[in-house]
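Colleague: Have a look at this prediction, sequence included:
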Amino acid sequence: MRVLGIDPGLTRCGVGIVDVAPTRAAVLVHVSVITTPPELALEERLLRIAAGMEALLDEHRPDSVAVERVFAQHNVRTVMGTAQVSGIALLAAARRSLPVGLHTPTEVKAAITGYGQADKKQVGTMVAKVLRLDEVPRPADAADALALAICHAWRVPLGSGAAPANGDAAGGLTPAQRAWRAAEQGAARRTAAPRLVR
């Protein structure tokens, strides 16, 4: 399964493509950041981003697209730019009849690290580990795009276009979440172990 992950942004738009095997092993195909200068007219910036996305879609032909779900922030201007770029990604995928998954940052962090409140450094480190890279992809937008692609692939049954209600086929958990849960259960067992009374 090949997934294009998009971390939408008007100044920096992270794009990452991964191939995921039935074993859930992931391999890096492509990662980059589409940039546009702030002084350029908005419509020109959107046009450049659209051209970059469409070129990647046509060259690498992913099976699905994963986009970060836009959420409210204090900076309305930033949210607007992110939403506009997200719309471009959705349109480009729809033109090619590709299924799209929208994932919140918390969902992505939980899928990749097993912890929904992980910071960017932790996410980047796990992305590098999962993809067996020598270093963390930079800038952070690139690592975030790869994390989105991996998250989507792990949450969607391979060969399927739509995400199930409860995550992947193995109990609704991603590999990172299963490892996290196993560690928690091990800690709970150690805490609950009976103590000898002398």
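Modeller: Structure's in. What do you need? Numbers count the residues shown, from 1 in each chain.
Colleague: From now on I want contacts and neighbour counts done on CA atoms only, so please keep to that.
Modeller: Will do.
Colleague: Tell me the gap between stretch 94-112 and the middle of its chain.
Modeller: Average the C-alpha atoms of stretch 94-112, do the same for its chain, and the two points are 6 Å apart (CA atoms, centre = their mean, to the nearest Å).
Colleague: list the buried ones in it?
Modeller: Applying a neighbour-count criterion of 16 or more other CA atoms under 10 Å, one finds 98-103, 105, 107-112 buried in stretch 94-112.
Colleague: what's it in contact with?
Modeller: By CA atoms under 8 Å, 6 or more residues apart in numbering, the residues outside stretch 94-112 that reach it are 63-71, 90, 93, 115-118, 123, 126-127, 147-148, 150-152, 154, 161-163, 173-177.
Colleague: Report the buried residues of the helix or strand hosting residue 6.
Modeller: Secondary structure from DSSP states H and E places residue 6 in strand 2-7. Neighbour-count burial for strand 2-7 flags 2, 3, 4, 5, 6, 7 (criterion: 16+ other CA under 10 Å).
Colleague: got it, and stretch 112-130?
Modeller: 112-116, 118, 123-128, 130.
Colleague: Format the residues you listed as JSON lines; extra columns: distance to residue 168 and secondary structure.
Modeller: JSON lines is the format used below for these (distance: CA to CA, whole Å; DSSP: H, G, I helix; E, B strand; the rest coil):
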{"residue": "112", "distance to residue 168": "13", "secondary structure": "helix"}
{"residue": "113", "distance to residue 168": "16", "secondary structure": "helix"}
{"residue": "114", "distance to residue 168": "14", "secondary structure": "coil"}
{"residue": "115", "distance to residue 168": "17", "secondary structure": "coil"}
{"residue": "116", "distance to residue 168": "17", "secondary structure": "coil"}
{"residue": "118", "distance to residue 168": "21", "secondary structure": "coil"}
{"residue": "123", "distance to residue 168": "20", "secondary structure": "helix"}
{"residue": "124", "distance to residue 168": "22", "secondary structure": "helix"}
{"residue": "125", "distance to residue 168": "23", "secondary structure": "helix"}
{"residue": "126", "distance to residue 168": "19", "secondary structure": "helix"}
{"residue": "127", "distance to residue 168": "19", "secondary structure": "helix"}
{"residue": "128", "distance to residue 168": "22", "secondary structure": "helix"}
{"residue": "130", "distance to residue 168": "17", "secondary structure": "helix"}
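Colleague: next up, a second structure to put side by side with the first:
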Amino acid sequence: MSIAAVRIIGIDPGSRHTGYGVIESERGRARMIAAGRISTASGTVPQRLLQIQRELAALLHEFTPAEAAIEEVFVNRNVQTALVLGQARGVALCALAQSGLDVAEYAPTQVKLALTGSGRAEKLQVQHMVKVLLNLQGAMAVDASDALAIALTHAQVRGMKARTDALAGGKRWGRA
């Protein structure tokens, strides 16, 4: 079974900092292509959302990922924060869709579980595993490491689907 290399972008949406991470995954191994964050520290909410859309569109053009993954909104007690985060996520989803990408969505607990084995892992544990899995050194913004974690989770899920489809004789799970 041959699994071709695939470029994946992971997005950790935020209204002030939207993390992105681009990896290339092949045969269960991944390497980082790029990572960082789009910072929108000033301006009105519409101005910050437009900045996220524009910068994300430029990143998609530059790195040409084949697949995308984004974190689902974590709803906390602060409804206003959740609404603004949802707006940033919506802008990111639109930019991904406008590039013609199918988008996989993962809950924070799924990402933590995939990378650390615990859905309750702390951010620093996730960041440590990102560095180990991608053989990275040095400091990294948590938004960028979270985005890389989302991309790594997607690579892991797509790899498992490919292996199970192959074991099923080319049939996709859930189909007759």
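Modeller: Yep, that arrived. All figures in this text were calculated on a predicted structure; none of them were measured in a lab.
Colleague: where does the TM-score land?
Modeller: TM-score for the superposed pair, counting by TM-score structural alignment, normalised by the length of structure 2: 0.86. Supporting figures: 160 aligned residues with a CA RMSD of 1.6 Å.
Colleague: right, and the helix or strand after the strand holding residue 6 of structure 1?
Modeller: Following strand 2-7 of structure 1 in sequence, per DSSP H and E, is strand 12-20.
Colleague: Give me the range in structure 2 that whichever helix or strand comes after that following strand lines up against.
Modeller: Moving toward the C-terminus from strand 12-20 of structure 1, the next helix or strand (DSSP H and E) is strand 26-35. With TM-score structural alignment applied, strand 26-35 of structure 1 matches the range 30-39 in structure 2.
Colleague: Just give the nearest non-adjacent residue to the most centrally placed residue in structure 1, would you?
Modeller: For structure 1, the residue nearest the mean C-alpha position is residue 148 (0.5 Å; CA atoms, centre = their mean). Nearest residue to residue 148 of structure 1, sequence neighbours excluded (CA to CA, 6 or more residues apart in numbering): residue 5, at 5.1 Å.
Colleague: Now which residue in structure 2 aligns to the one you found?
Modeller: With TM-score structural alignment as the criterion, residue 5 of structure 1 matches residue 10.
Colleague: what about its match, distance to residue 70 of structure 2?
Modeller: For residue 10 of structure 2, the distance to residue 70 of structure 2 equals 6 Å [CA to CA, to the nearest Å].
Colleague: what do the two both touch?
Modeller: Joint contacts of residue 10 of structure 2 and residue 70 (CA under 8 Å, 6+ apart) are 147, 150.
Colleague: before we move on, back to that, any chance of the buried residues of stretch 112-130 of structure 1 in a markdown table with distance to residue 186 of structure 1 as columns?
Modeller: Output for the buried residues of stretch 112-130 of structure 1, formatted as a markdown table (distance: CA to CA, whole Å):
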| residue | distance to residue 186 of structure 1 |
| --- | --- |
| 112 | 20 |
| 113 | 18 |
| 114 | 15 |
| 115 | 17 |
| 116 | 20 |
| 118 | 21 |
| 123 | 24 |
| 124 | 26 |
| 125 | 24 |
| 126 | 22 |
| 127 | 25 |
| 128 | 26 |
| 130 | 23 |
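Colleague: out of the residues you listed, who's nearest residue 142 of structure 1?
Modeller: When those are compared for distance to residue 142 of structure 1 (CA to CA), residue 124 comes out closest, at 9.1 Å.
Colleague: Can you name the residues that contact that closest one?
Modeller: Per CA under 8 Å, 6+ apart, neighbours of residue 124 of structure 1: 136, 137, 140, 143, 144, 147.
Colleague: My guess is the first one contacts residue 125. True?
Modeller: Read it as residue 136 of structure 1. Yes. The criterion here is CA atoms under 8 Å, and residue 136 of structure 1 meets it with residue 125 at 5.9 Å.
Colleague: Residue 81 of structure 1: which of the buried residues of strand 2-7 of structure 1 is nearest?
Modeller: Nearest to residue 81 of structure 1 among the buried residues of strand 2-7 of structure 1, with distances taken as CA to CA, is residue 7, at 12.0 Å.
Colleague: need the contact list for the closest residue to residue 37 of structure 1 other than its chain neighbours.
Modeller: Distances taken as CA to CA, 6+ apart place residue 11 nearest to residue 37 of structure 1, at 6.4 Å, with adjacent residues excluded. If a contact means CA under 8 Å, 6+ apart, then residue 11 of structure 1 has 34, 35, 36, 37, 38 as its contacts.
Colleague: What count of nearby residues applies to the corresponding residue of structure 2 for residue 143 of structure 1?
Modeller: With TM-score structural alignment as the matching criterion, the partner of residue 143 of structure 1 in structure 2 is residue 145. By the criterion of other CA atoms under 10 Å, residue 145 of structure 2 has 28 neighbours.
Colleague: Counterpart of residue 90 of structure 2 over in structure 1?
Modeller: Residue pairing (TM-score structural alignment): residue 90 of structure 2 is matched to residue 87 of structure 1.
Colleague: What helix or strand is its match located in?
Modeller: Going by DSSP H and E, residue 87 of structure 1 is part of helix 76-95.
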